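[1] 3D model of this:
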Amino acid sequence: MRHSAKFNFLLPWGAAVLTGILMFLGYAGFDQFYLEWFFLVPLLWALRNQRPARAFWLGWLAGIVGHGGGFYWIIQMFQQFAGAPWLAGVFGLLLLAAANGIVLAVWAWGTRLLTRDRQWYVLWAAPVLWTAMEKVWPEVFPNYLGASQYRISHLTQIADFAGILGVSFLVVYMNATLFWVTVRWHEQRGVPWRAVSALAVTLVLVLGYGELRIREVDGKLATAQRLTVGLVQTNRGAADNHLAVDLMQKEHRDLSRELVAARKPDLVVWPEGVLSVSLASREGSLPTWALGDLATPLLFGTCLQIKEEGETRFCNSALLTDASGRILGSYDKTVLVPFGEYIPFGDIFPQLYAWSPYSAKFFSGRSTEPLKLGNHLLSVSICYEDIFPTHIRKLMRGGREGRIPAVMFNLTNDSWYGKSVEPMEHLALATFRTIENRRSLVRVTNTGISAFVDPAGRIVSRTGVWTREVLVDRVPLMEGRTLYGAAGDWIGWLCAVISVCGVAAATLSKKARAAV
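    Prediction:
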């Protein structure tokens, strides 16, 4: 009896761990996407008959395991980016996993609270609460559940009106329905055909919408004006920015000259942080020898030193130059990486920078204006900015004059994360920006994965990870806006309101019963 009681006590915790394992194995990078269709079923089963407070801890454990397994590369990031020892990297991973795991913790607590009296409420409570948490909970590295489905194009097209949050909602709705079917079957009460039918109809509508939108996109692609773009990936990691600067820059110039001679692109693109440039203003020209004497426009990442508003600023920037080296425009990274590109509260406590000598102190950009190449408007983002839907949506509004860009570019350095799943996770998340805004994405990194992604979120071509390659494609220039571009994360805010109202009603109902 004692062993049986101990087993029954441990079983819910084991189910929570299983959910966490299924969660990271089903995510982008590990790419077992089908696991995400039922990864929550073990946790939901464990939540039955639990108090909401215990449900919170079960959900948190699942979240810590899921994020700890999926973000294991954080350890190397802390070592490379901030010069931290391995033990500090492990501690950083645990902190990040615990912080992101709050999403599952609150979700589990709220789901149990709302389904305590009517278990079938799980069909709406689970997806609504999850979507609300993905919207409102702040994360250093947002990792929307919907990104796990990036390869299933017919499922992801709903992102053009509901964003990536809409895909997350759909995935959790599938989990909730499968759980409800399991419960009813276990209780020998038969199959809940209404719930099954509702899910089936939903999937048919989503897949049908996906087919229609893909056909529409393909029709526009067939007649779209195109820009031939060449990407240069030299396979030089972040350390080479300090240890082999001249060699790294020479390799970019040499590969670019070969590319231009063979393919004659309209634009060559280099990744984040290739050159260090000091400017008196954002106008003028750069020496063509430094750019490879390509006689071709160049978009490249730079550590920019510039004096503005009476102070010297260091920015993680992108510069666009024409064939003669004349600067056509610039963009400064706005969403900076904490502890890598700045230290939180470092302006108030400057000593923090002395304690972390590898951390940079970049100025956060302010401009959202597109860059202009001839008659074409380009939206440019840097590094992990492309995993923030609201930031890319802001850039796609076209700045003060509303000049809507025709294509999106992202310049990235993913070498901080070593040979891990991070480059694929990053690319998978970025592909959703193409669907949300119906624009192609040109993404160049120094060690991979560089890629061309079409407006339906399909990866047209890509490089490997830690490979030396060039990549060329004819990128379609698109027009128009999407519902998501106009309304943003409406589904996230709607789910947040419903969640607050639902939790409030459940809490008041509990108090009323206690008072009787």
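[2] only C-alpha atoms for contact and neighbour calcs from this point on.
    Noted.
[3] hmm, Gly485 is touching Asn437, no?
    Yes - under the contact definition of Cα atoms under 8 Å, Gly485 touches Asn437, with a separation of 6.0 Å.
[4] look at these two and report which has more neighbours.
    Asn437 (30 against 23; other Cα atoms under 10 Å).
[5] what's near enough to touch the more buried one?
    160, 393, 396, 455, 481-482, 484-485 (Cα atoms under 8 Å, 6 or more residues apart in numbering).
[6] do the same with Glu139
    Counting by Cα under 8 Å, 6+ apart, Glu139 has contacts 99-100.
[7] on the three-state scheme, it is what?
    At Glu139 the chain is in coil, as set by DSSP: H, G, I helix; E, B strand; the rest coil.
[8] circling back: return the subset of the contacts of Asn437 lying in helices.
    160, 393, 484-485 (DSSP state H).
[9] find the centremost residue of this structure, please.
    Ile387 (2.9 Å; Cα atoms, centre = their mean).
[10] please report the distance of that one from Asp489.
    According to Cα to Cα, to the nearest Å, Ile387 stands 14 Å off from Asp489.
[11] same check, this time on Thr431
    Counting by Cα to Cα, the gap from Thr431 to Asp489 is 17 Å.
[12] can you check Leu275 too?
    36 Å.
[13] Pro42 too?
    Counting by Cα to Cα, the gap from Pro42 to Asp489 is 29 Å.
[14] what do you get for Leu304?
    Counting by Cα to Cα, the gap from Leu304 to Asp489 is 33 Å.
[15] go on, Gly480?
    Gly480 is 19 Å from Asp489, by Cα to Cα.
[16] re earlier: out of the ones in helices among the contacts of Asn437, the closest to Ala506 would be?
    Tyr484 (31.9 Å; Cα to Cα).
[17] so Val460, which of the three states?
    Criterion first, three-state DSSP; result for Val460: strand.
[18] what is the neighbour count of it?
    So Val460, with other Cα under 10 Å, has 11 neighbours.
[19] contacting residues for it?
    451-454.
[20] picking up where we left off before, distance to Leu178 added to the contacts of Asn437, as a markdown table?
    Putting the contacts of Asn437 into a markdown table (distance: Cα to Cα, whole Å) gives the following:
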| residue | distance to Leu178 |
| --- | --- |
| Asp160 | 27 |
| Arg393 | 34 |
| Met396 | 38 |
| Pro455 | 32 |
| Arg481 | 36 |
| Thr482 | 32 |
| Tyr484 | 29 |
| Gly485 | 33 |
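[21] please pick the buried ones from those residues.
    160, 393, 396, 455, 481-482, 484-485 (16 or more other Cα atoms under 10 Å).
[22] now the strands for the protein?
    Using DSSP state E, the strands found in the chain span residues 225-233, 267-269, 275-279, 298-308, 311-321, 327-332, 371-373, 376-382, 407-412, 441-445, 451-453, 459-462, 469-477.
[23] and this one, so I can compare the two:
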Amino acid sequence: MTRGRAGWLAGYLVSSFLAFPHPLGGRVIDLGFVLAWVAPACLVAGLRGLGPASAARWGFLASLIAHAAILHWIYVVTVVYGEAPVLVGVLAPIALAAYIALFGAAFGAGMGLLELRGRAGPFALAALWTALDYLRHHLLSGFPWAVLGYAQHQDPALMALAPIAGVFGLSFVTVLGSLGVGASVAAMRKGRRPSLESLAACAAALAALASGAVISAQPTPPSDEKIRVAVLQGNIDQGVKWSHAWQEVTLQIYEALTRRARAEGAEVVVWPETAVPGSLETDPDFRARIEGLAREQALALVIGAVGVEPVGRDYRYYDSAYVFNSAGQEIERYDKAHLVPFGEYVPLRGLLGLLIGAVARGIAPDNVTAGSGPRAVGLPPPTPNGESSALDAPAPVPVGIPICYELLFPDLVRRFVASGGSMLLAITNDAWYGRTGAPYQFLAITALRSAETRVWTARAANTGVSAFIDDRGRVRSQTRIFERGLLVDDIPLRPGAAADSFYVRHGDVFAWACCGAAGAALVLRRRSEGEAKA
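    So this is what the prediction gives:
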């Protein structure tokens, strides 16, 4: 490998890592709005001129190192809280990074194939990159962490494209602009004029940014209906969360926070994922406490807990969200549909049984059962506080309640809103991540879900980051991690199906178009090559 090629690949490693938020010296360093534009150009420059096989190898290695660094928090999940051996903690982020690196290898191979026939221009490579991002959301159940588009969560112009093309649109424009500028600069350094395609790529990226800037400058139409929502952050240490001695303490903490929220006017109070350290089905004392709290405070409660259903002499477990009305009645339960591999279920359990005790301690002693799928649930009509509110309507207010890992999947969250959800009440337990960059990276992912669906999100996290995110993906308020507290805000409701974003109505059509364009470019290359050989 030449020194120049090594330098470009090193630039890709550094810019990829720093494009996502990481804590440093008591502050969160988040440079994605700059470095996300740098990483694709560095990678392509580092792979340029290699054949498909060699480019695949170097693409795999570069992606492996970059994502192993980004995913270092997996060590905390597995060793600190999962009680896995240190070796498992070291290998786990490498294994996940290797999965992601397969897509880096595919990008390198695809680039090499396109380059053989002179088709590796910015548009084809941006489509290929975006298509692989899309596949990473789906293959082998998907693990779409650190997708390039999320690094742009601070850019209002790019975020304005999310309601149309989703996070994949942000990835495409970022790669297109990066490669267009990179190719133009490289040509000028060699004393040549930039190609028409590289100039067109720059122009297209600038046009997308300009369009996004115009859209983002438009005021949001005011909503006639609002609900005052509180999100609670109990800050229960993951190491004691499930101990019997902490069950009463945990309930007392959340009861006190709920009363504080009600004193600040909250009509709906949201507890984090598995906030209740037990089962509402099998422990009548827990249920009685929750029902009594809802009646006492005359509000609606949304509570994360372990759902349990008897199956013969055994039980079926769910990661669930319960909705209680102000009369203390459970009126809805949503069960998490997309589970965490090795956290909530173990693939090929018979073959991988030794890993269960190490990394599958999650929320149940056995496999968690997936729910039937995302759907809006009804928040109950309201508390008799004598004030006008959206909850005074006779019909329940439909909301989506994505649970933790589900927030990584844009099409899944889209379906909460497509089925009627007028806001998102996201619940999660990010205590597993410790004081790493993961809580902030996950917050950025959640911000994209709000921008794509054009609804507000109230995010309740056990140890943070809890937040309110508006319908443009802007974080309006947030907590510090590992501090107990709450946030209260008035959340505007989506005014109806007519306000659905293009993304809510049509889903990942832009990503599908990129898949088609990338596939066509590769097929056309092969046909041209075959005709040339003939």
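[24] Thr431 and Asp489 of structure 1 - which one has more neighbours?
    Applying other Cα under 10 Å to Thr431 of structure 1 and Asp489 shows that Thr431 carries more neighbours, namely 27 against 19.
[25] what's the more buried one aligned with over in structure 2?
    Under the alignment (TM-score structural alignment), Thr431 of structure 1 pairs with Ala447 in structure 2.
[26] for burial, what's the neighbour tally of the residue nearest to its match when sequence neighbours are not counted?
    Residue nearest to Ala447 of structure 2 in three dimensions, not counting chain neighbours: Gly473, with 4.5 Å by Cα to Cα, 6 or more residues apart in numbering. Neighbour count for Gly473 of structure 2, taken as other Cα under 10 Å: 29.
[27] now swap in Glu216 of structure 1 and tell me
    Count around Glu216 of structure 1 with other Cα under 10 Å applied: 12.
[28] then Pro222 of structure 2?
    Considering only other Cα under 10 Å, Pro222 of structure 2 is surrounded by 10 other residues.
[29] what of Phe409 of structure 2?
    With other Cα under 10 Å as criterion, Phe409 of structure 2 counts 20.
[30] can you find the partner of it in structure 1?
    Match for Phe409 of structure 2 (TM-score structural alignment): Phe388.
[31] look up how far Val103 of structure 1 lies from the nearest residue to its match once chain neighbours are set aside.
    Nearest non-adjacent residue to Phe388 of structure 1, counting by Cα to Cα, 6+ apart: Pro142, 7.2 Å away. Distance of Pro142 of structure 1 to Val103 of structure 1, computed by Cα to Cα: 11 Å.
[32] comparing these two, which residue is more hemmed in?
    Val103 (26 against 16).
[33] quick one: that one and Trp57 of structure 1, what's the gap?
    Val103 of structure 1 is 12 Å from Trp57 of structure 1, by Cα to Cα.
[34] likewise Val442 of structure 1?
    42 Å.
[35] more neighbours, these two?
    Neighbour comparison, Val442 of structure 1 and Trp57: the larger count goes to Val442, with 23 against 19 (by other Cα under 10 Å).
[36] to which residue of structure 2 is the more buried one aligned?
    Using TM-score structural alignment, Val442 of structure 1 sits opposite Ala458 in structure 2.
[37] isn't that match up against Phe468?
    Yes - if you go by Cα under 8 Å, Ala458 of structure 2 and Phe468 touch, sitting 4.8 Å apart.
[38] tell me which stretches of the stretch 51-200 of structure 1 form helices.
    52-70, 74-82, 86-115, 122-136, 153-156, 159-186, 193-223 (DSSP state H, counting those that start in this stretch).
[39] could those go into JSON lines alongside distance to Asp293 of structure 1?
    Formatted as JSON lines, the helices of the stretch 51-200 of structure 1 follow (distance: least, Cα to Cα, whole Å):
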{"stretch": "helix 52-70", "distance to Asp293 of structure 1": "43"}
{"stretch": "helix 74-82", "distance to Asp293 of structure 1": "32"}
{"stretch": "helix 86-115", "distance to Asp293 of structure 1": "42"}
{"stretch": "helix 122-136", "distance to Asp293 of structure 1": "46"}
{"stretch": "helix 153-156", "distance to Asp293 of structure 1": "41"}
{"stretch": "helix 159-186", "distance to Asp293 of structure 1": "41"}
{"stretch": "helix 193-223", "distance to Asp293 of structure 1": "33"}
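[40] which of those sits closest to Glu36 of structure 1?
    helix 159-186 (7.0 Å).
[41] now the closest one: which residue numbers in structure 2?
    Counting by TM-score structural alignment, helix 159-186 of structure 1 sits on residues 162-189 of structure 2.
[42] quick one: buried residues of that stretch?
    162-185.
[43] next, the mean deviation of that stretch compared to structure 1.
    Compared with structure 1 after fitting, stretch 162-189 of structure 2 deviates on average by 0.9 Å (mean Cα distance after the TM-score superposition for structure 1).
[44] please state the offset of that stretch from the chain centre?
    22 Å (Cα atoms, centre = their mean, to the nearest Å).
[45] contact partners of stretch 239-257 of structure 1?
    232-234, 236, 268, 270, 273-275, 290-294, 470.
[46] count of residues packed around the alignment partner in structure 2 of Asp332 of structure 1?
    In structure 2, Asp332 of structure 1 lines up with Asp335, judged by TM-score structural alignment. The number of residues packed near Asp335 of structure 2 is 25, by other Cα under 10 Å.
[47] which one in structure 2 is aligned with Ala126 of structure 1?
    In structure 2, Ala126 of structure 1 lands on Leu125 (TM-score structural alignment).
[48] for Arg481 of structure 1, same thing?
    Under the alignment (TM-score structural alignment), Arg481 of structure 1 maps onto Asp500.
[49] same question, Arg397 of structure 1
    Looks like Arg397 of structure 1 aligns to Ala418 there (TM-score structural alignment).
[50] skipping adjacent residues, who's closest to its match in space?
    With Cα to Cα, 6+ apart, the residue lying closest to Ala418 of structure 2 is Val504, at 5.8 Å.
[51] okay then, goodbye and thanks.
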